[in-house]
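*Asks:* Quick one: sequence plus predicted model below, questions after.
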Amino acid sequence: MTKPAAPKRHLPTSPFKAPVTPTPKHFTEGDQVTHDVYGLGRVISIEEGIAALVDFGSEQVRILSPYAKMTKL
């Protein structure tokens, strides 16, 4: 088995900015959202920290956390 790679650390003397960890997105039932692939929808249910079930009209899709392509309107 291979060992998982350790995260790279930022050197204080580096001329580049330290990587920023994005804040996790939080959605609640009833939130209106937009998705880069599916379009406009409404959150039906939430599995906290795992996924959100979203109704896009023509289909219901389970979107996994961290919801990179989904934003709240």
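*Replies:* Good, I have the coordinates. Residues are numbered from 1 along each chain as shown.
*Asks:* Only C-alpha atoms from now on, for both contacts and neighbour counts.
*Replies:* OK.
*Asks:* could you measure D36 against K25, distance?
*Replies:* With distances taken as Cα to Cα, to the nearest Å, D36 is found 15 Å from K25.
*Asks:* which of those two has more neighbours?
*Replies:* Shown here are D36 and K25; by other Cα atoms under 10 Å, K25 has more neighbours (13 against 10).
*Asks:* for comparison:
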Amino acid sequence: MTSRSGAQRRHLVSSPFKPTVEPEVENFELNDRVSHQSYGLGRVVGKESAAVTVDFGSCTRRIVSPFHKLERL
């Protein structure tokens, strides 16, 4: 039995299947105004390598990367 490594498989140009697209991760800075689909408007108050902390006024949430529902205003 062989185990698979985490390496990406090569996409052949002649393949009828579309290659997997890596999602582009947005980079947020401190004090950026942001909008979240569930929590509403907020401001970035903390930044880590794979997450940001956002103050939404009524609550503060840590949002991990990739930031699907979060966008910079």
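*Replies:* Done, it's in. Owing to the predicted nature of the structure, the values given are computational and were not obtained by experimental measurement.
*Asks:* I'd like the TM-score for the two structures, please.
*Replies:* Put the two chains on top of each other and the TM-score (TM-score structural alignment, normalised by the length of structure 1) is 0.78; 71 aligned residues with a Cα RMSD of 2.0 Å.
*Asks:* Settle this for me: S35 of structure 2 is touching V54, isn't it.
*Replies:* No. The pair S35 of structure 2 and V54 does not pass the contact test of Cα atoms under 8 Å, sitting 9.8 Å apart.
*Asks:* what do those two both touch?
*Replies:* G42 (Cα atoms under 8 Å, 6 or more residues apart in numbering).
*Asks:* More neighbours: the two, which one.
*Replies:* Neighbour totals were compared for S35 of structure 2 and V54, and V54 leads with 27 against 18 (other Cα under 10 Å).
*Asks:* so how far is the one helix or strand the more buried one maps to from its chain's centroid?
*Replies:* Using DSSP states H and E, V54 of structure 2 sits in strand 51-55. The chain centroid and the centroid of strand 51-55 of structure 2 are separated by 12 Å, computed with Cα atoms, centre = their mean, to the nearest Å.
*Asks:* once aligned to structure 1, how far is the helix or strand following it on average?
*Replies:* Note on strand 51-55 of structure 2: by DSSP H and E, the next helix or strand toward the C-terminus is strand 60-64. Superposed on structure 1, strand 60-64 of structure 2 shows a mean distance to its aligned partners of 0.5 Å (mean Cα distance after the TM-score superposition for structure 1).
*Asks:* Buried residues of strand 60-64 of structure 2, list them for me.
*Replies:* I63 (16 or more other Cα atoms under 10 Å).
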